[in-house]
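> Have a look at this prediction, sequence included:
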Amino acid sequence: MSDFDYDLFVIGGGSGGVRAARTAAATGARVALAEESRMGGTCVIRGCVPKKLMVFASNFPREVENAALYGWDADVGDFDWPMFRKHLHAELDRLEGVYGTMLRKSGVEIFPTRARVTGPHEITLADGTVKSAQHILIATGGRPVKPPYATKDLGLVSDDMFDLDTLPKSLLIVGGGYIGCEFACMMAGLGVNVTMYLRGGQILNGFDEESRGLVAEMMRGNGIDIHTGTSVVNMDRADTEHMPTAGGSDAAMGAPVGEDVTDRTETPGGTGSIWVKASNGREGVFDRVLFATGRAPNTEGMGLAEIGVELGRRGEIVVDRYSQTSVPSIYAIGDVTDRVQLTPVAIREAMAFTRTVFLGEDCPVDHELIPSAVFTQPELGSVGLTEEQARETHDIEVYATSFRPMKTAFIDRPDRTMFKLIVDKETRVVLGAHIVSEGAGEWIQLVGIAVKNGLTKEQFDMTCAVHPTATEELVTMSQPRA
């Protein structure tokens, strides 16, 4: 019998931490887990799940409009945000309960409290209780951060968006990454007037240039006012001193010039109307401002540096390919390591950790060719190298097509779909695939299987097309782009 209280102590009850605790317990290990907030972590409570449900909700007005153009007597009424929010939180409560039940059934002891690491094998809980473990796993995830403005507390972060009492009429989103773009599309679909400021020249930095350009064009077509090369230089509560003067504003920037903002009701997570001045000189008043300006690893106050755990410049835990830190008994997985910030990746890191530490297998984490999706409208699915990345290291051919899909072309909608394959000219291996379309998130999962397994362009083409579908283009693009 070990001299330690547990074989494994997990700090963090998100998807990665829970998976590691359950799989380790299944090997016969004595496992405990501490979570100071809600079981399920960012993905279940504050990220993927509530966000995707909001995506579904925001799509219905467009679907009803399409139905009317197809001949149905269809009309969409007002959106009942309080009803949706109540149903949403009931679902999150259910999922949180499921996570707790799974842990208990696996024999994991749960501590609903904050935990700090106070030694290579020692964990101290918030009430001062000290526990010991042969192995410690940090899976505390990350959190959204705000820019260092003096008035930053006037703005929201993504966590706040699911708790608003009422939907704003106007929303400024600062940041053009996947979180900012997804919320822009969601809120616009729910009827909110959305403006975006991003410092760079295009949304979705790091994704395929052509793909993100098409997404941006479609977002603008859906009424989202995107301003590139733009940042906030000042923001404050809206009042007579800060209200824009006639001719110095644009209605698309928020509330129209001269709108009475004195009677607006403040709600939790918000502060009433907010005046914003941008770096391009534009001024506007918005009901809410959302900062989608990045995330930071949750390592503050955990005592890690004090016991010798190496941290990176952003506070992330530095680990090797087995998720082991500079202290051999301590491991870390998920967003807290700032490797790949995706829930399925954290789960795979958890499983690799268990196989390595408790089953004795040589199981490094595989971070190559991970499919991803951005749930904008339209969606963007991506796996492998972008065209820009591939050109730096390979002699490539690019196969691409963009067209109006049958579903919306029939009713004369401007929607466009794009499929793109990046192919190594010598080996013919498909190095990357990029899809912009309704349902791209579903499709890229399947395409990812082929790319992950190194299929060639000719092997793609050997597969018979399914007609009439949009995805048949994946196996019928015969000529590379000049």
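Done, it's in.
> When you work out contacts or count neighbours from here on, use the C-alpha atoms and nothing else.
OK.
> so which strand or helix has the residue nearest in space to the middle of the chain?
With distances taken as CA atoms, centre = their mean, Ile179 lies nearest the centre of the chain, 5.3 Å away. Assigned by DSSP states H and E, Ile179 belongs to helix 178-189.
> Whichever helix or strand comes after that helix to helix 178-189, inter-axis angle?
Next in sequence after helix 178-189, counting helices and strands by DSSP H and E, comes strand 193-197. Following axes from the mean of the first three to the mean of the last three CA atoms, to 10 degrees, one obtains 160 degrees for the angle between strand 193-197 and helix 178-189.
> Which other helices and strands does the following helix or strand past strand 193-197 contact?
Remark: after strand 193-197, the chain's next helix or strand is helix 209-221, criterion DSSP H and E. In terms of contacts (3 or more CA pairs under 8 Å, 6 or more residues apart in numbering; DSSP states H and E), helix 209-221 is packed against strand 379-384, strand 430-437.
> Structure two is appended below for comparative analysis:
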Amino acid sequence: MATFDYDLFVIGGGSGGVRAARISAQHGAKVALAEEYRMGGTCVIRGCVPKKLMVFASTYAEHAREARDYGWDLKEGAFDWPMFMGKLRAELNRLEGIYRTNLEKPGVEIFDARATLEDAHTVKLSSGKLFTAKHILIATGGYPFLPGETPGIEHAISSNDVFLLEEQPKSILIVGGGYIACEFACIFNGLGTETHQFYRGAQILRGFDDEARGHIAELMRERGIDLHTGCDVAEMKKQDDGRIWVKGSDGRTGVYDQVLYATGRKPNSHGLGLEEIGVKLGRWGQIEVDAYSQSSVPSIYAVGDVTDRVNLTPVAIREGHAFADTVFGGAPTKADHDCIPSAVFTQPEYGSVGLTEEQAREREEIEVYCAAFRPMQKAFIGREERVLFKLVVSAASRKVLGCHIIAPGAGEMIQLAGVIVKMGGTKEDFDRTVAVHPTMAEEIVLMKQPVRTA
């Protein structure tokens, strides 16, 4: 019977890998984890956490303007980028320390090194050390994709680089139309940077509800973002003053302090030695796994963005926990990827759970309940910005198949609505619920007549 150095060796110290390592160790396994950059992965170091803190920072200028309209005697100042970045980096250091502590408590051995695979049971560290493990878990996440064929692409930055900028750009071009691109467009616009956005598609936020996509695009433009759809970057050149000249595919030109590409992410599987030992990869490098996160090589598992299933931090955590319970906890567990709530932290936010109107109508007959209106807080001071509440309902079962909210705090609201949709709640369940008045959210239980059927 073979003996191994570890029961489990985890490659990647992000949310999914750390959860899998910690729970496996709590189940009694001997566990090691290798991380080549910083503990915490994309979410903590260069994704959700720093981005959300930037979202918070970017909202206060508008809050101050609204406060004056409400009667407060406030003077608007400038955003102190160096001060904020200093506090941000200190917070990320604190969170990284917590991740390390949470691994060390149950006895996980940590290696600050790059790890690759020698064979189905052997890991090689960049230090040259070799270790064997009965099971190996790949949790290396994803990386920002920049199109290498674009002339001058070397002058652009990715979303990873935003948190390393020493100065706030006075102007920025953001390339892309997904949630990362739209969030950063709103962030920089809110911080006072002149913000432009190119997206080659017909409408931003592909894959989300069409009506919601159009609503957000309209609001972004109203807030001052120079958003151009059907437009891509044709070429870029760096000028003598350090700024970047850009020519668009539609012929327009502009000069910007920074060009940020947010054109998607790819699974971070390259160079790990996976293909050499027979692990099956998909077209974009994603590790193909079954419902229990097991790859084509029985001793190799994978969770999180490197599998390209549902690329969200809470999903990676669920997958990592399910893996640990399955392999070391004696409780085979599949991660549930159905009906996952999510939020896009634009301004205002977009929260969604379940099906879009387009997806639902392909499956069955539906009713659509929708309301767009100026909320009390905005209407009182003459703001035209509208919120949107939308329910997609099965005509036959009456179940709410999808819920979509565009409003301040939509991310908080959709978490609660997600429970109802996940439980299979019906439109009549919403109707029976008494409204909380006066709130924006009461609209979700007040929409009595469908605006259309399909």
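Happy to help now that I have it. None of the values given here were measured: they were computed from a predicted structure.
> can you give me the helices for the stretch 51-200 of structure 1?
81-105, 178-189 (DSSP state H, counting those that start in this stretch).
> So the residue nearest to the centre of structure 1 sits against Ala292, correct?
Yes. At 6.2 Å, Ile179 of structure 1 and Ala292 qualify as touching, with contact defined as CA atoms under 8 Å.
> between these two, what contacts are shared?
Here Ile179 of structure 1 and Ala292 share the contacting residues Ser158, scored by CA atoms under 8 Å, 6 or more residues apart in numbering.
> what does stretch 64-77 of structure 1 rub up against?
61, 408, 411.
> Narrow these to just the buried residues.
For the contacts of stretch 64-77 of structure 1, a neighbour count by 16 or more other CA atoms under 10 Å gives the buried set as Pro61.
> how much space is there between Gly16 of structure 2 and Thr132 of structure 2?
Plainly put, Gly16 of structure 2 is 21 Å away from Thr132 of structure 2 if you go by CA to CA, to the nearest Å.
> Could you check which of the two is surrounded by more residues?
Gly16 (31 against 21; other CA atoms under 10 Å).
> Could you look up the SS state of the more buried one?
Following DSSP: H, G, I helix; E, B strand; the rest coil, we place Gly16 of structure 2 in the helix state.
> For it, which residues are in contact?
Gly16 of structure 2 neighbours (CA under 8 Å, 6+ apart): 139, 303-304, 313, 316-321.
> Okay, and which of those map to helices?
313, 316-321 (DSSP state H).
> could you dump these to CSV with neighbour count?
Compiled in CSV, these are given as follows (neighbours: other CA atoms under 10 Å):
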residue, neighbour count
Thr313, 21
Ala316, 29
Ile317, 21
Arg318, 21
Glu319, 27
Gly320, 31
His321, 25
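> and the two most separated of those residues?
The two members of these with the most space between them (CA to CA) are Thr313 and His321, at 12.4 Å.
> before we move on, the earlier item: can you tell me the mean distance of the helix holding Ile179 of structure 1 from structure 2 after alignment?
Once fitted to structure 2, helix 178-189 of structure 1 is off its aligned match by 0.3 Å on average (mean CA distance after the TM-score superposition for structure 1).
> can you state the direction angle for that helix and strand 379-384?
Using the same axes, to 10 degrees: helix 178-189 of structure 1 against strand 379-384 is 160 degrees.
> could you say what helices and strands helix 178-189 of structure 1 packs with?
helix 48-69, strand 170-174, strand 193-197.
> Of the ones you listed, which is nearest Met235 of structure 1?
Nearest to Met235 of structure 1, of all these, is strand 170-174, at 11.4 Å by CA to CA.
> between the ones in helices among the contacts of Gly16 of structure 2, which is nearest Asp80 of structure 2?
So of those, ranked by how close each gets to Asp80 of structure 2 (CA to CA), first place is Thr313, at 29.6 Å.
> if I line the two up, what does the closest one land on in structure 1?
Using TM-score structural alignment, the equivalent of Thr313 of structure 2 in structure 1 is Thr343.
> Out of the helices of the stretch 51-200 of structure 1, which one sits most buried?
Among the helices of the stretch 51-200 of structure 1, helix 178-189 has the highest mean neighbour count (mean count of other CA atoms under 10 Å), at a mean of 24.
> Do a quick rundown of the helices in the stretch 251-400 of structure 1.
343-357, 387-393.
> Matching His434 of structure 1 against structure 2, which residue comes up?
Using TM-score structural alignment, His434 of structure 1 sits opposite His404 in structure 2.
> and if you look at Pro328 of structure 1?
Per TM-score structural alignment, Pro328 of structure 1 is aligned with Pro298.
> Same question for Lys420 of structure 1.
Lys420 of structure 1 maps onto Lys390 in structure 2, by TM-score structural alignment.
> can you tell me which residues contact that match?
Contacts of Lys390 of structure 2 by CA under 8 Å, 6+ apart are 368-371, 403-405, 444.
> Would you mind measuring from it to Tyr369 of structure 2?
From Lys390 of structure 2 to Tyr369 of structure 2 the distance is 6 Å (CA to CA).
> what's the answer for Met220 of structure 2, then?
Counting by CA to CA, the gap from Met220 of structure 2 to Tyr369 of structure 2 is 24 Å.
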